[in-house]
Structures are given as structure tokens and as C-alpha cells.
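Asks: here is my input; please provide its structure:
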Amino acid sequence: MRRNDQQGDTFEPRFGDDGLLTAVVVDMADNEVLMVAHMDREALQATRDTGFAHFHSRSRGRLWMKGESSGNRLTVRQIRVDCDQDALLLLCEPAGPTCHTGARSCFYRQVAGDVLTSLDD
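Replies: Next up is the predicted model:
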């Protein structure tokens, strides 16, 4: 029985027209979503080669390793792919805060009407 693309066993990531796919980073210890970023082929390969999360920075227009300046690296323990292979889930062990603001997660605020409130409040 032949499987369709969405059930196959070959890793063939589907990058968008911009050459990127979405990567959701989750703390493997507690499943908290830490950040969302984008990967191009170079970032995905660097991540697979080194075991540390690499992304494509749209603002800088280049490859960057998470924690390259702060030291707060993300050790990738597992890469999961969604059914149509256009998004990745990175199960990671963070070495410190993930957000550039110093927060553990980039998702540290909630929307309340038109106001943002901290989850720590």
C-alpha cells in the first residue's frame, strides 16, 4: 500500500516561497512554548549538525544561533515535523531565558481587551 506525502517516512521540509518555514520552540521539560522563529535550509542544517538551535533572522538577513551573544543557547533534543512538513517543533533544553527581554519565554504576556498584561502579575 502506497502512502501519500503526508504519511510518508522521508523528511522533505517544505519551505515557503520566501525560503522559510516556521519553527516552534518548546521546553522539553515542561512543554512550555518558548519562542517561534523561522528557519531556512542553512539554519535547519546548522541545527542538525550542531545540536543547537539556529534560525534565519529576517531583520538581520542572516543565520544566527540562539544564544550566540547571550550564552542562552537552546540544545535541541528532538525535531518534530507537522503533517505537511512546513512547520517544525523543536524540543529543547534552554540554557537560561529564551526571550531577548530576559523572560523565560517570549510568550510572557496575555491580551486583555486592548491591553497586554504580564503573566507574572
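Asks: C-alpha from now on. contacts and neighbour counts both.
Replies: OK.
Asks: any chance you could map the helices in the protein?
Replies: 41-50 (DSSP state H).
Asks: another for comparison:
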Amino acid sequence: MPVPDVETALDPAIAARLKRTPDGLVAAIVQEHGTGDVLMLGWMDDEALHRTLTTGRATYWSRSRGEYWVKGETSGHHQHVRGVSLDCDGDALLVTVVQTGAACHNGTHTCFTDDLLTEGQ
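Replies: Next up, the predicted model:
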């Protein structure tokens, strides 16, 4: 589902640096503050990023449901934002959070639980 055409209060200087997908999204890699664990990948549009930056609560765009969601709003597994960084190309965000409970929707600490072997391992 495409993101809605909403007016956002995201700082124009930040918005100008973002390189979005054709759907208007930027990948948000979520890392746990303190441990450095990579927890999940979410998607943000300008409004989700604005909400994240101004509320301190990780807010994403759900591509499957076609709506904004605040991590932990229904599960209680909150993400309290400690920092947000933009990568050098402007096409990915690193969101550093204090994670309460599981980060993954399947109940695990991280979504990255399936190790794939490469040749030579």
C-alpha cells in the first residue's frame, strides 16, 4: 500500500537529504542501545520520521496495513528512541532504541535469527 499524501512538519533540511523508494519510504534499521544488537528493519516516510524525532517513540509505516504504527502500542514491546542517524547516501536510517520486550513480531528479541551459511563456512 502506498503511503498517504500527508503534509508533514519534518524539517525541510532533513527531508531534502532523504532518498526514498518509489513508495516514498526510507529503510529504518533498528539497533539496541547498549548491546548494539540489530533488532529489526522498519519503513518510515517523512511523517513517521517526524513523529519518531518529536515523540521519542519509534513510529513506522506499515506497508501491509497501510497505516502508521508506534512500536509497542498494541504489544507493549516499546522502542524508546535514543538516536537517529542518516547514512551517507540518504537512503537508510539507523534508529538506536532502548527496547522493552521482544522487537520481532514473532516474539524474539531480534528479527535476525536465521543464519545463512556462505561458501567456506
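Asks: TM-score of the superposition?
Replies: In this superposition the chains share a TM-score of 0.80, using TM-score structural alignment, normalised by the length of the first structure; 104 aligned residues with a CA RMSD of 1.4 Å.
Asks: show me what Ala102 of the second structure aligns to in the first structure.
Replies: Counting by TM-score structural alignment, Ala102 of the second structure lines up with Pro97 in the first structure.
Asks: repeat for Val70 of the second structure
Replies: Counting by TM-score structural alignment, the partner of Val70 of the second structure is Met65.
Asks: for its match, the count of nearby residues, please.
Replies: 19 (other CA atoms under 10 Å).
Asks: report the distance from stretch 37-44 of the second structure to the chain centre.
Replies: 5 Å (CA atoms, centre = their mean, to the nearest Å).
Asks: one more: stretch 87-95 of the second structure?
Replies: Worked out by CA atoms, centre = their mean, stretch 87-95 of the second structure lies 11 Å from the chain centre.
Asks: ok, and the closest non-adjacent residue to Val38 of the second structure?
Replies: Distances taken as CA to CA, 6 or more residues apart in numbering put Gln31 closest to Val38 of the second structure, at 4.4 Å, once the chain neighbours are dropped.
Asks: for Val84 of the second structure, that is, sorry about that
Replies: Val84 of the second structure's closest residue in space is Val95 (CA to CA, 6+ apart), at 4.6 Å.
Asks: surely that neighbour and Ala28 touch.
Replies: Yes: the pair Val95 of the second structure / Ala28 is scored as a contact, 6.5 Å apart, by CA atoms under 8 Å.
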